[in-house]
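**Q** fold the following and give me the result.
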Amino acid sequence: MYNDEKNLYHYTYRRDGSETPEQAPVVETAYREAETSAPKRRKSGRAGAKIAALALSCALLGGAAGAGVMWGVSSHGSATSMNVSGRPASSVAVKTVDGKTALSDAELYAANVNSVVSINTTGTSGTNIFGQQVETASAGSGFILTSDGYIATNRHVIADANSVKVTLYNGDTYDATVIGSDKDYDIAVLKIDATGLQEVTLGDSSTLNVGDHVLAVGNPLGELTFSMSGGMVSSVNRAINVDGTPFNMIQTDASINPGNSGGPLFNQYGEVVGIVSAKYSSYSSESVEGLGFAIPMNDVLAMIQDIMTNGYVTNKPYLGITQGTLTAQMAAQYRYDITQGVFVYSVEKGSAADKAGLKMGDVIVKVDDTDIAASEDLVAVKKSYSAGDTSTFTIYRDGTTQTVSVTWGSVPAEQMTDSSADQQQTQQNQQQNNGYYGGSMEDLFNYFFNGGFGGQSGQRSQGQGTAA
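**A** A predicted model of the protein is given here:
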């Protein structure tokens, strides 16, 4: 073990770490052993040895001054050494994010860590075999939008939570209120009762290029709080599907782990250009590495501001149909000439689709210049519009294709609660999965023998679909 005596390090084989009285410092011992092992020489020889030793000492001192501190070890009479740097620790100056000055990684962390928060939630999930509710807990990340306590994160971080707590870098913990969220974009806004907080600087995600350096700060695993990981932009405008919902993402090889969700993705200037949202650890039974994703800030900034003001996204486009993907089996059953598109199961009365003349049984195959092959395509293209925008829909009806002009409506306020949105998004029916439409026999009779689903507008079918 090592003992410290007057800042000299020695080594002893004794278990208690003690040394014999005659044991000298290691460096000195090395030289002493060399001296005592040499044969006796004449006086003139000893004088020459002293001169040589003095010269060697000067050389060693000069080397130590140039390279740091020299540490010696004696082994069987021979001396070995290691160079240990004497460079003092450097301090990191906290710089202001101005969008013009590129920051080092250490500078970026120092400038922004006080704007990152750790989020911990508790909730319940069903009951156990004893009929008791099962308590759940999860952790995520977020970042401060305003000095008076508005915080951005992912919706999936706080979904179904009974309580949400936010912890700042200085250790202060607050109860948070969920102002609002949006499932289609996986965003949420929280509010804590605090003032004088350090907010982030939001950047322009459209300026990112593949190869740009980016950094993520968050709460990986719910325990390694305020950790930073770095990487590059692997792809921009990457379309991925998360639990059936299509997203436009920034792809990065920065390490992303559970608990990082909702945290900021910074560019090299210290600006937030994305919200860390997802990662792939496996794909098609293959293990993968370096696949992390963040929601581009430009895609959701206006919606975040809308949630802060109104509690939900007021200009979110809404079509007013229950939709599902047309399969080849369905096409054969209904005698359609096409095998892909979005099948319209029902149309809400008074909705944008109803006003445009869409009917149950129509198949949407194109929106403006975008081909629609599956339900996910329609959900994805909808994100590029706002309420009030007008689009040209190409639909298949009665064996022919035709176009209709659709002015996108806005989501009704009563449907903006999570429970209502989830109910519309997750309508399930196993019969439809097998290619069978689950409507009534009367509907099928009217469709095949009377030329359509007359009078059914505004009624929701039992087939699988997602409200648009």
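
**Q** drop to CA atoms for contacts and neighbour counts, all remaining ones
**A** Fine.

**Q** and stretch 299-306, how far from the chain's centre?
**A** Mean-position distance between stretch 299-306 and its chain equals 17 Å (CA atoms, centre = their mean, to the nearest Å).

**Q** could you also give me the structure for this next sequence, so I can compare it with the first?
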Amino acid sequence: MSIRKSPLITPRSTSMVGATALSAALLAATAIPSHADEALADLVETVSPSVVTVIASLDAKPMPANGQEFDFEGQPFGEFFKRFGMPEGFGNPQHGPSQGLGSGFVLDEAGYIITNNHVVDNASKVTVRLNDDRSYEAEVIGTDPLTDIALLKIEADEPLQAVPLGDSNEIRVGEDVVAIGNPFGLSSTVTTGIVSAKGRNISDGPYAEFIQTDAAINKGNSGGPLFNMEGEVVGINSAIYSPSGGSVGLGFAVTSNIVEHIAADLRDDGQVSRGWLGVSIQNVSPELAAAMGLEGTTGALVSDVVSGSPAEGVLEQGDVIVAFDGDKVDSSSELPVLVGTTAIGTDSKVTVLRNGQEKVLNVTIGKHQSETASAGQPAEDALAGKSLGVTVAPLSETARTEIGVPETVEGVVVTSLQPDSPAAKAGLRRGDVIVKFGNQDVQSPQALKAALEAQSTDPALMLINRGGNQIFVAVEIA
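**A** Prediction:
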């Protein structure tokens, strides 16, 4: 009797052979070529002498009466320190003299060093330790808390090896990057990863934008360089996002283009001079776009123009800035960076959408002016406005003072809101001043009611003043 091969066996055997061959081919294809390993090793060997350790010494501080270890409120990047912890060694400054460890890199052979502001902030003495263990006391030339950048200077025995700054605008998502620093005090630690995202805005300040990377970054990496594969610095490692305080692949580096601008300013006179346009801006939400008849939600919506600013007489409330000096503006967070890094006195071109028409306007950039505004509680002489679900009151001088609204602002103050009302859903708050409803000025509760009755489009566009800042909101009134 002859034995026939089962058709169920033969294909299986063939499949196993094919799978084995396929696996071998995949392993061969995915294996990193030795020349790639050598290229990375060569890069690290070349740039490592330019990466330094920054040691910040803090004097002893008395234990606060409430027993809290550190007051994060009002501190640059304070929210990040709450979540991720301070740089290594900064944990309990009140118990006695302490040292904080961070990283940095040599910007210039003359001894200029770049690091993070939060690494050297409030330090009584700063020491820079080079890759070959030589140490020098550093002078803090200047700091910029709004971008978390500090420029140091040391007097070395010989010219230092500097690393070049690359163009962070040219780096692409998915590109390989290398981080070198001193995580947990372990000097010259190298980690690799990719660019996960660009243009991140993670701080309260409007002037810093970040590269997001999955290269491992931990405490002590702060101030260290993020390199591209050409050996150029494309960012300064500044923060991580992590529930545990350790790296989970969410690291953030201030872009090298911002570093270049800030470092040059600090080197010049120890201070940062930012360009100023003089407008309050906000994002264009889908609701605002619908209320304004816009096709998209890109751009920065001008909610107010500061009196006496470069923008006065050029830009108008309701303009949507879509480009600045040829650079596209997709959101409101992008404009301050573009304007802030523009030299004072520069004649710039601002492209706006105004009443559905695109216009290119000329404006001369001024020097940035800091403004503060306070918020409080309004008075309670009210009149109901049923269509919005709010109670409003005339803007008395007492209310104006309490909520921090300038004398030039006219409107009615919101004293209460009904839960789930159109105004509440639009984001209005108690203490907001309604300045305009639709195209009509609102200088009294009666004027608001008249504007509501005359409003024909839904959603309606409303201009409010919140603590001195003008904001557009879109509110459903149907």
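
**Q** got a TM-score for the pair?
**A** Once superposed, chain against chain, the TM-score is 0.55 (TM-score structural alignment, normalised by the length of structure 1); 332 aligned residues with a CA RMSD of 4.9 Å.

**Q** so Met303 of structure 1 belongs to a strand, correct?
**A** No: under DSSP: H, G, I helix; E, B strand; the rest coil, Met303 of structure 1 falls outside any strand and is assigned helix.

**Q** ok, for it, nearest residue in space, not its chain neighbours?
**A** Val313 (5.6 Å; CA to CA, 6 or more residues apart in numbering).

**Q** endpoint to endpoint, stretch 191-211 of structure 1 covers what distance?
**A** For stretch 191-211 of structure 1, the separation between the terminal residues is 35 Å (CA to CA, to the nearest Å).

**Q** by how much does the helix or strand hosting Leu335 of structure 2 deviate from structure 1 on average?
**A** In this assignment (DSSP states H and E), Leu335 of structure 2 forms part of helix 334-340. When structure 1 is overlaid, helix 334-340 of structure 2 sits 3.9 Å from its aligned residues on average, using mean CA distance after the TM-score superposition for structure 1.

**Q** now for that helix, which elements pack on it?
**A** Here helix 334-340 of structure 2 touches strand 275-276, strand 320-324, going by 3 or more CA pairs under 8 Å, 6 or more residues apart in numbering; DSSP states H and E.

**Q** which of these sits closest to Asn117 of structure 2?
**A** Asn117 of structure 2 lies closest, by CA to CA, to one member of those: strand 275-276, at 20.9 Å.

**Q** average offset of that closest one relative to structure 1?
**A** Relative to structure 1, strand 275-276 of structure 2 is 1.6 Å off (mean CA distance after the TM-score superposition for structure 1).

**Q** contact partners of that strand?
**A** For strand 275-276 of structure 2, contacts defined as CA atoms under 8 Å, 6 or more residues apart in numbering pick out 310, 339-344, 365-369.

**Q** change it to 10 Å
**A** 309-311, 336-346, 364-369 (CA atoms under 10 Å, 6 or more residues apart in numbering).

**Q** which of those are buried?
**A** By neighbour count, with 16 or more other CA atoms under 10 Å, the contacts of strand 275-276 of structure 2 hold 309-311, 336-344, 364-368 as buried.

**Q** report the buried residues of stretch 286-303 of structure 1.
**A** Buried residues in stretch 286-303 of structure 1 (16+ other CA under 10 Å): 290-297, 299-300, 303.

**Q** so what's the residue count around the nearest residue in space to Lys382 of structure 1 that is not next to it in sequence?
**A** Nearest residue to Lys382 of structure 1 in three dimensions, chain neighbours excluded: Pro317, at 6.8 Å (CA to CA, 6+ apart). Using other CA atoms under 10 Å, Pro317 of structure 1 is surrounded by 22 other residues.

**Q** Pro317 of structure 1 corresponds to which position in structure 2?
**A** Following TM-score structural alignment, the counterpart assigned to Pro317 of structure 1 within structure 2 is Gly275.

**Q** ok, that match to Leu338 of structure 2 distance?
**A** Distance of Gly275 of structure 2 to Leu338 of structure 2, given as CA to CA: 9 Å.

**Q** please apply the same query to Thr391 of structure 2.
**A** On the measure of CA to CA, Thr391 of structure 2 and Leu338 of structure 2 end up 40 Å apart.

**Q** please apply the same query to Ser48 of structure 2.
**A** Taking CA to CA, one finds Ser48 of structure 2 at 32 Å from Leu338 of structure 2.
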